[in-house]
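3D model of this:
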Amino acid sequence: MTEITIRDAVAADIPALHALIESAYRGEASRAGWTTEADLLDGQRTDPEDLAEILADPGQGLLSAWRGEDLIGCILIADRGEGTGYFGMLSVSPTLQGGGLGRRLVTAAHAALADRFGARRVRISVFPHRESLIAWYERLGYHQTGDTLPFPYGNLRFGLPKRDDLYFVVMERGLG
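Next comes the predicted model:
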């Protein structure tokens, strides 16, 4: 088996990143894994322009996981200031989910957030409807803060909601 390499994504990776993220979250292909949002949202998860904005912003980035020439995972990292980092858009190829790559990407994100942005804690946002995902994050040391964030209804960049009760719960854990 070819070794997995995790590195910073670059602009040339955008087409592969976009395809991977969409396959992990939307449509029938996403149902091969356990992280699908296909029951909650239709439409896109992101677009190439959004990915380009992330890569151009010094306060954000995308870590990418490669097996040889194949992109198999990625995770967004961002500085939220005051010692707080954020990660999102954790994506693993649906047919490879459950094999430990997501955990490796989260660990790499924690290290990058601490090293690059001086983060001492990390916050994430998750749909409360995704109970198995929340449980997975809890096993990684995250806890729910009690804070919630609204879903951006009307912003097609985030997808087409299939229900009218979408929002996010905020989870957090310390680093170090």
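
only C-alpha atoms for contact and neighbour calcs from this point on.
OK.

Tell me the buried residues in stretch 35-44?
Using 16 or more other CA atoms under 10 Å as the burial criterion, the residues of stretch 35-44 that qualify are 35-38, 40-42, 44.

nearest to V92, of those residues?
V92 has its nearest neighbour among the buried residues of stretch 35-44 in T35, at 8.7 Å by CA to CA.

I have a second one here; can you model it like the first so I can compare?
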Amino acid sequence: MPEVFFREAQAADVPSIQPLVHHAYRGDRARQGWSHEADLLDAARIDEAALHEAVADPAQTILLAERDGELIGCVQVTDKGNGLAYLGMLTVQADLQDQGLGRRLIAEAETLARIRYAATRMEMTVIVQRGELIEWYQRRGYVLTGETRPFPATDPRFGIPRRSDLAFVVLVKSLASQP
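Here you go, the predicted model:
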């Protein structure tokens, strides 16, 4: 893979971020990759309003991955306070998945969480039915906590469920001993 550059998203990037995230998670284009929600949820993964809120919020950072000037991935880090950061919206362009970019985005996100937000641990939630993705995160050092959280099935901002049993599992990773 040619050189990838990472930078923080700005408001002007939002119109490019939204379709990248949507096509990596939902719809037929998402099926080009191994990690998608196309069989679980319909509708947009995130809207531009939510992305603008995240970019403007000092407790949140969206990191972008670009190659040859093209946006190919992103990840969101949110400061939850008390040494906890939340990793979300990990996105790799569907046809580029399984080339190591997801690992690199996680590493960048963890470094940012430690330095900017003084995080000693990173948390994430994953839809319980996404077993292959949960295993992938476990191979990256994330551990299932045993906690589950309800999926906001009645809030269309998160998508329209194709099944009624969606829920999140919570995973966490210690960042304290990371270099």
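
coming back round to it: among the buried residues of stretch 35-44 of structure 1, which lie within strands?
Those of the buried residues of stretch 35-44 of structure 1 mapping onto strands are 41-42, per DSSP state E.

which of the buried residues of stretch 35-44 of structure 1 lies closest to I134 of structure 1?
For the buried residues of stretch 35-44 of structure 1, the nearest to I134 of structure 1 is T35 (10.9 Å; CA to CA).

In structure 1, which residues correspond to stretch 53-67 of structure 2?
Stretch 53-67 of structure 2 corresponds to residues 53-67 of structure 1 when matched by TM-score structural alignment.

what range in structure 2 does the longest helix along structure 1 sit on?
In structure 1, taking DSSP state H as the definition, the longest helix is helix 101-117. Aligned by TM-score structural alignment, helix 101-117 of structure 1 falls on residues 101-117 of structure 2.

what packs against the longest helix of structure 1?
On a contact count with 3 or more CA pairs under 8 Å, 6 or more residues apart in numbering; DSSP states H and E, helix 101-117 of structure 1 meets strand 60-67, strand 70-79, strand 84-92.

would you turn these into a markdown table with mean neighbour count and distance to R121 of structure 1?
Supplementary listing: these in a markdown table, determined by neighbours: other CA atoms under 10 Å; distance: least, CA to CA, whole Å:
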| stretch | mean neighbour count | distance to R121 of structure 1 |
| --- | --- | --- |
| strand 60-67 | 21 | 16 |
| strand 70-79 | 23 | 11 |
| strand 84-92 | 22 | 5 |
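
Quick check: which of those is nearest to Y25 of structure 1?
Per CA to CA, nearest to Y25 of structure 1 of those: strand 84-92, 7.8 Å.

Give me the mean deviation of the closest one from structure 2.
Strand 84-92 of structure 1, aligned to structure 2 and superposed, deviates on average by 0.5 Å (mean CA distance after the TM-score superposition for structure 1).
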